[in-house]
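**Q** What would the 3D arrangement of this be:
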Amino acid sequence: MVNQQLTTMKQPELGKVIQQRRLSKGMTQEELVERCNINVRTIQRIEAGEVTPRAYTVRTIMEVLEIPMSIETEEKKDKSIPPLFSYLDKRQLWWAGLTGIVYFILSSFEILWNMALMSGEEVQQPEYFVMLKVAVLVTYAGFAYGFWLLGKRTGNQVLQLGAVFLILVNAVLIGVDIYYGKGMASEDIWIGVFEVVAFGISMIPFSLGLIMSKKQLGQPYLVVGALGLVNAFIFISVILVLIGVLTGAAFDIACIYLLFQQSQKQKEESFVEAAVQ
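**A** Next comes the predicted model:
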C-alpha cells in the first residue's frame, strides 16, 4: 500500500519532501529525471511547489528515491528524512549572521578611518587602529564561515572556495593596512588601487557560488549573487569605488539576511520532515 499521507500531500510541502530526500541521497535533478523518465522542467516545478503532480508521478519518484512505500515498512526504518541542515547548523548560521552584523558595524567605522588616513590631511592614526583591523578580520571570517557551511551542506564547492578566498584576500589587505598604517597616503595611491582591485576580484567566485545556490536554496541567492558580481566589477573599475562602498554595504546586508533566513528555514524543514513520517 502506498503511503497515502505522501501521495495526498499538498504543495509546497510535497516539493520540499522530494527535494530533501533527493539531496539526502546526493542525487541531482538531472539524475532523478533520468531514472524517473520525467521531464526535467516537471521535476523543477514539482520541487518548487509550482505544480501538483499526478499520483502515478509521485509513486514513481517515491520508488526512485526509496521513500517507504508502506506504513509497516516505514515503522521498521528510520522515520525521518535527513534534513539538509542539522539543528547545530541552524545555530551556526544564526551566529554567523549575528557576526555579520558586528562586522558590518566595525567595517563601516574602518572605512571612515581609511578614507581619512588616505585623504592626505593631518589625521593621526588612532591607538586602536590595529585592534580595529584585527576585529574586522575576525568577524568577517565568522561571517564568511556561514556561507562556507551553506556550500558544504549543499555540495556547492564554488561557494565554499569563494568564502575561503574572501577570508584570505581580506587577511592580506588588512595586513597591508596594518603594515603601512598612516604611511599609505596620496603618494602610495597604487597600493590603494591594488587593494580595491584585489577586493573586487575576491568577490567574483563568492558571488558565482551564491548564484549557483539558487537551485537548492532559492531565488534570493541568485539576486544577491548578481548584486555581488555588479559590486565586484564596480571595485575593479576603481573609478567607481565610492559607489562601490554603497553597493558593498547593500551586498553585506543582503548576505546577512540570507544567513538569518536560512537559519529560520530549518523550522519549515522540520515540519516537512515530520509530514513524511
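
**Q** CA atoms for contacts and neighbours, from now on please.
**A** Fine.

**Q** Give me the packing partners of the strand or helix carrying residue 260, helices and strands only.
**A** Taking DSSP states H and E as the definition, residue 260 sits inside helix 241-276. With contacts taken as 3 or more Cα pairs under 8 Å, 6 or more residues apart in numbering; DSSP states H and E, helix 241-276 sits against helix 4-7, helix 13-24, helix 87-117, helix 219-237.

**Q** Export the ones you listed as a markdown table, with columns for distance to residue 264.
**A** Formatted as a markdown table, the helices and strands packed on helix 241-276 follow (distance: least, Cα to Cα, whole Å):
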| stretch | distance to residue 264 |
| --- | --- |
| helix 4-7 | 24 |
| helix 13-24 | 15 |
| helix 87-117 | 8 |
| helix 219-237 | 15 |
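
**Q** For residue 67, find the nearest of those helices.
**A** helix 13-24 (7.8 Å; Cα to Cα).

**Q** could you say what helices and strands the closest one packs with?
**A** helix 40-47, helix 55-65, helix 241-276.

**Q** who touches that helix?
**A** 6, 28-29, 32, 46-49, 61, 65, 67, 81-84, 154, 269, 272-273, 276 (Cα atoms under 8 Å, 6 or more residues apart in numbering).

**Q** Would you tell me what helix or strand the residue nearest the centre of the chain is located in?
**A** Nearest residue to the geometric centre of the chain (Cα atoms, centre = their mean): residue 147, 4.3 Å. In this assignment (DSSP H and E), residue 147 forms part of helix 129-154.

**Q** Let me know the secondary structure of the residue sitting furthest away from the middle of the chain.
**A** Within the chain, the residue lying farthest from the chain centre (Cα atoms, centre = their mean) is residue 122, at 41.3 Å. Look at residue 122: counting by DSSP: H, G, I helix; E, B strand; the rest coil, its state is coil.

**Q** this one next, for a side-by-side:
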Amino acid sequence: MKQPELGKKILELRKSKGFTQEELVEKCNINVRTIQRIEAGDVTPRSFTVKTILEALGVDTGIFFDSSIHEEEKVELSENDKTTLRVSWISGIFVAVFSSIGMIVELAATFSHNDGSMLIPTLLWSIPFLISLFFFLRGYHRVGKLFDNTTLVSATYIYFIMEVVITLITLGLVIYEVDEHSGVILPGIAIAMLFGISELILGIGILRLKDRFGSLAQVIGIIKVVLGVMLITVLLAPFAAFFVIPVLILEVILLYNILQKYTN
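**A** Reported below is the predicted structural model:
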C-alpha cells in the first residue's frame, strides 16, 4: 500500500483502537512527528516502521499487507471501460501501420519540390492516423483515470495535441514553398522535439503503471523516456526512429493485457 492510502489506513486503525498519537508513540517508540507525517501521507515509511506501528496497534502484519494488496488490485471495469480498451488496442494496430506509412510520407514531403504532388498522400495518411491515434490514446486515458495516474491522463492530451501540430507542420511543408534544404531544417527540428516531448511524457505515465502491470509497463516506460530524450536532442532522432514502431506494438500488447486481466 502506498501513500496517502497507507497513512489513512494507519489513522483509521489508531482511532479504532482509541489511541491518541502520543499513546501510539509510547507503545511503538517512534517519534510523534514521524507518526504525524505518516498519517498525513507526507512520507513513505520503511517496512520496518510500518510493521512496528501495526504491532503496537495489535494488527497482524501479514493479514494487513495481504488485504492491502487485494484492495489495490480491486478495480472493476464497466462494460464501457472494456469497450474503450478493446477499441483502443485495435486502434493501436492501425496507428502502427499509419505511423510506418507516415514516416515515408513525412520524409517525402520534407524533401519534395513543392509541386503539390504530396498534398493528397499526406491528407490520406494524416486523417486516418489522427483518428486511430485518438481512439488509441483514449484507452491509456481511461487506464490513467481508473488507476489515478494523472501523469498518464495529461500525457494523452499532450501527445495528441503534439501530433496534430506535427501534422500541420508537415502539411505546411507540402503547401507552402520552402527552400529544399535550409527551409526544412527548422520544421524538421520542431517535429523531432515535439515528438520527443510527447514520447517522454507518455513514457513517464506508462512507467508509473509498473507496480500494477509489472515489467512490460516498466520496459515500455523506460524505452519511451529514452526515445523522448533522443528525439529532443535532434541529433539522435534518426536512431530513435527505428524503435518507434516496435515500442508502439508493445504499447498495444500492454493495453490488451490490461483488458484481459480485468475481464477474466
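
**Q** got the helices and strands packed on helix 13-24 of the first structure as a markdown table, with mean neighbour count and distance to residue 19 of the first structure columns?
**A** Listed next are those as a markdown table, based on neighbours: other Cα atoms under 10 Å; distance: least, Cα to Cα, whole Å:
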| stretch | mean neighbour count | distance to residue 19 of the first structure |
| --- | --- | --- |
| helix 40-47 | 18 | 6 |
| helix 55-65 | 16 | 10 |
| helix 241-276 | 18 | 11 |
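
**Q** what's the closest of those helices to residue 210 of the first structure?
**A** That would be helix 241-276 among these, by Cα to Cα, at 9.5 Å.

**Q** Quick one: map residue 164 of the first structure onto the second structure.
**A** Residue correspondence, TM-score structural alignment: residue 164 of the first structure in this structure matches residue 157 in the second structure.

**Q** Just the buried positions in the one helix or strand that match maps to, please.
**A** Under the criterion of DSSP H and E, residue 157 of the second structure resides in helix 150-175. For helix 150-175 of the second structure, the neighbour count (16 or more other Cα atoms under 10 Å) marks 151-153, 155-160, 162-163, 165-167, 169-175 as buried.

**Q** and what of stretch 230-239 of the first structure?
**A** Here stretch 230-239 of the first structure shows 230-236, 238 as buried, counting by 16+ other Cα under 10 Å.

**Q** Now for the equivalent of residue 146 of the first structure over in the second structure: which residues touch it?
**A** With TM-score structural alignment as the criterion, residue 146 of the first structure lines up with residue 139 in the second structure. Going by Cα under 8 Å, 6+ apart, residue 139 of the second structure touches 84-85, 87-89, 255.

**Q** Give me the ChimeraX select line for these, limited to the buried ones.
**A** ChimeraX command restricting those to the buried ones, with burial defined by 16+ other Cα under 10 Å:
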select :84,85,88,89,255
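
**Q** how about the contacts of residue 139 of the second structure in TSV, adding distance to residue 106 of the second structure?
**A** Listed next are the contacts of residue 139 of the second structure as TSV, based on distance: Cα to Cα, whole Å:
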residue	distance to residue 106 of the second structure
84	30
85	29
87	27
88	25
89	25
255	28
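
**Q** related to what we said a few turns ago, surely the residue nearest to the centre of the first structure and residue 159 touch.
**A** Yes: counting by Cα atoms under 8 Å, residue 147 of the first structure does reach residue 159; the two are 6.9 Å apart.

**Q** and for the two, which residues touch both?
**A** Counting by Cα under 8 Å, 6+ apart, nothing touches both residue 147 of the first structure and residue 159.

**Q** average distance between the helix holding residue 147 of the first structure and the second structure?
**A** Comparison of helix 129-154 of the first structure with the second structure after fitting gives an average deviation of 1.0 Å (mean Cα distance after the TM-score superposition for the first structure).

**Q** how about the helices and strands packed on helix 13-24 of the first structure in CSV, adding distance to residue 107 of the first structure?
**A** As requested, those are exported to CSV (distance: least, Cα to Cα, whole Å):
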stretch, distance to residue 107 of the first structure
helix 40-47, 39
helix 55-65, 46
helix 241-276, 10
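
**Q** How much space separates residue 147 of the second structure from residue 52 of the second structure?
**A** Distance of residue 147 of the second structure to residue 52 of the second structure, given as Cα to Cα, to the nearest Å: 29 Å.

**Q** before we move on, the earlier item: can you tell me which of the buried residues of stretch 230-239 of the first structure is nearest residue 55 of the first structure?
**A** For those, the nearest to residue 55 of the first structure is residue 230 (44.2 Å; Cα to Cα).

**Q** Apart from its neighbours in sequence, what residue is nearest the corresponding residue of the second structure for the closest one?
**A** The equivalent of residue 230 of the first structure in the second structure is residue 226 (alignment by TM-score structural alignment). What sits nearest to residue 226 of the second structure in space, not counting adjacent residues and going by Cα to Cα, 6 or more residues apart in numbering, is residue 200, at 7.4 Å.

**Q** The one you found touches residue 225, doesn't it?
**A** Yes: at 4.4 Å, residue 200 of the second structure and residue 225 qualify as touching, with contact defined as Cα under 8 Å.

**Q** Onto which residues of the first structure does the host helix or strand of residue 22 of the second structure map?
**A** Assigned by DSSP H and E, residue 22 of the second structure belongs to helix 21-28. With TM-score structural alignment applied, helix 21-28 of the second structure matches no range in the first structure.

**Q** any idea how far that helix is from the chain center?
**A** 41 Å (Cα atoms, centre = their mean, to the nearest Å).
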